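Trainee: All I have is the shape, not the residue letters:
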C-alpha cells in the first residue's frame, strides 16, 4: 500500500426505488464513515454488486414494479457472505419468512432510522455527539401498493404460477394478470 492511501470501508448496497429514502440513508451512512452505493432498480443493484462487492445490503421489499425478494438470491450468488436486511413499509409474516428463507439476515419495518439498520447489520459506527440520527421519512403505503405486495406474496407461495395464484385468490387468471401488468406499467 502506498503512503497516504486511505482504506475505504466495504460498500453497503442500498436498493430502493424511493429517491428520498436512498439519499437520506446514503448521506447518513457517509457521515458515519461508511461507503454506501445506491440503486433504484434490481438491474442496477446487481451491476453495483459486481462492481463494488458490498459486504452488506439494505433491500426494499418493493423496488419499482418488482419484488426485492428477487434480489436476495442474486446478491448471494455473487457473495454468499453478504449480510442482507430487507425493509418494508408493510410487514407481513409471510414476506418476513420468505426473506429469511431466501437468505436475508433481518427484516425491518419502515420507518426505520440509520442506527436500527446499522444495529441489524452489526456495524458499530456511531454519529458524532452533535449529530442526531435522522429518521427515514415515513410514507404511508397506498392501497394499490398493499395489494401489489399481497399479490406478490401469493405468487411467491405458488412459485410464480399465475393460474395457481389466481385460484388461491379466488379470481380469474386474466384478472390477476391484468393487475400485475397494470402495476408493472404504472409508476
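Mentor: All right, it came through fine. Remember, predicted model here, so these are calculated numbers, not experimental data.
Trainee: going forward, measure contacts and count neighbours with C-alpha atoms only.
Mentor: Noted.
Trainee: So residue 91, which state does it fall into?
Mentor: coil (DSSP: H, G, I helix; E, B strand; the rest coil).
Trainee: Quick check: it vs residue 29, distance?
Mentor: With the distance defined as C-alpha to C-alpha, to the nearest Å, residue 91 ends up 24 Å from residue 29.
Trainee: Use this one as the comparison:
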C-alpha cells in the first residue's frame, strides 16, 4: 500500500482506554495486525508506560476516569516525538479535535470505531488523511449518541438533560424511550 507507513521493526503500540471490554478487543485485533501491544486503563498508567517504554504508536481515549487522555499524548510527545497517536472519544467535538491535533495527535476518531479505521489512521503517510470509514455513523445516530452522553453526564436526570440540550422535557423522554438508530 503506497498510502500507508511501513511499520518496520518497531511495532510497539500503547492503548489507553478505561472501557475494559473495548480495550481487550482492540488489543487482540491490533496484535493480529502485527503490533506489540501494551494496555493501560487510566491516565496515570498510560503516562507510566509512555515513560518506561515509549511506543512508536498509541491510541488514547480522550476522557478517562482519572483525567484527560491528552495528558498521555503530551508525555508521548516528550518521550518519543515520532510517536503516531490517534485520539478516540465517544463524544466528538471540533474543539477537542483541534486541541488533540495541536498537542500532537496524528488523528482523531469518534467511537464507535474499529481496528481497521484505527490501523488506517495510525499508518497514514505524513499528513495524508486515512480513507473515510466504511460504515460511518448516521446523523441520527450521532445525535442519539450525543443525547445519551449528556443524559449520563447529568446522572440520568431528564429535566437537567433537557435544560442543557435546550429541548422540551417530553421531547427528550420520547427520544430516550426509542431504540438507538443505526
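Mentor: Alright, I've got the coordinates. Small disclaimer: the values here were computed from a predicted structure and weren't measured.
Trainee: if we can go back for a sec, between residue 91 and residue 29 of structure 1, which has more neighbouring residues?
Mentor: Using other C-alpha atoms under 10 Å as the criterion, residue 91 of structure 1 and residue 29 rank with residue 29 on top: 21 against 16.
Trainee: The helix or strand the more buried one falls within: average distance to aligned residues in structure 2?
Mentor: Here residue 29 of structure 1, judged by DSSP states H and E, is contained in helix 19-31. On superposition with structure 2, the mean distance recorded for helix 19-31 of structure 1 (mean C-alpha distance after the TM-score superposition for structure 1) is 0.7 Å.
Trainee: In that helix, which residues are buried?
Mentor: Across helix 19-31 of structure 1, burial judged by 16 or more other C-alpha atoms under 10 Å covers 21-22, 24-26, 28-29.
Trainee: helix or strand right after that helix?
Mentor: Per DSSP H and E, helix 19-31 of structure 1 leads on to strand 35-39 as the next helix or strand towards the C-terminus.
Trainee: what helices or strands is that next one leaning on?
Mentor: Where contact means 3 or more C-alpha pairs under 8 Å, 6 or more residues apart in numbering; DSSP states H and E, strand 35-39 of structure 1 is packed against strand 11-15, helix 19-31, helix 42-52.
Trainee: Need the ones you listed in CSV (columns: distance to residue 101 of structure 1).
Mentor: CSV is the format used below for those (distance: least, C-alpha to C-alpha, whole Å):
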stretch, distance to residue 101 of structure 1
strand 11-15, 19
helix 19-31, 26
helix 42-52, 19
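Trainee: ok now do residue 9 of structure 1, which residues does it touch?
Mentor: Counting by C-alpha atoms under 8 Å, 6 or more residues apart in numbering, residue 9 of structure 1 touches 33-35.
Trainee: Let me have these in a markdown table, adding distance to residue 150 of structure 1 as columns.
Mentor: Shown next, in a markdown table, are the contacts of residue 9 of structure 1 (distance: C-alpha to C-alpha, whole Å):
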| residue | distance to residue 150 of structure 1 |
| --- | --- |
| 33 | 37 |
| 34 | 34 |
| 35 | 33 |
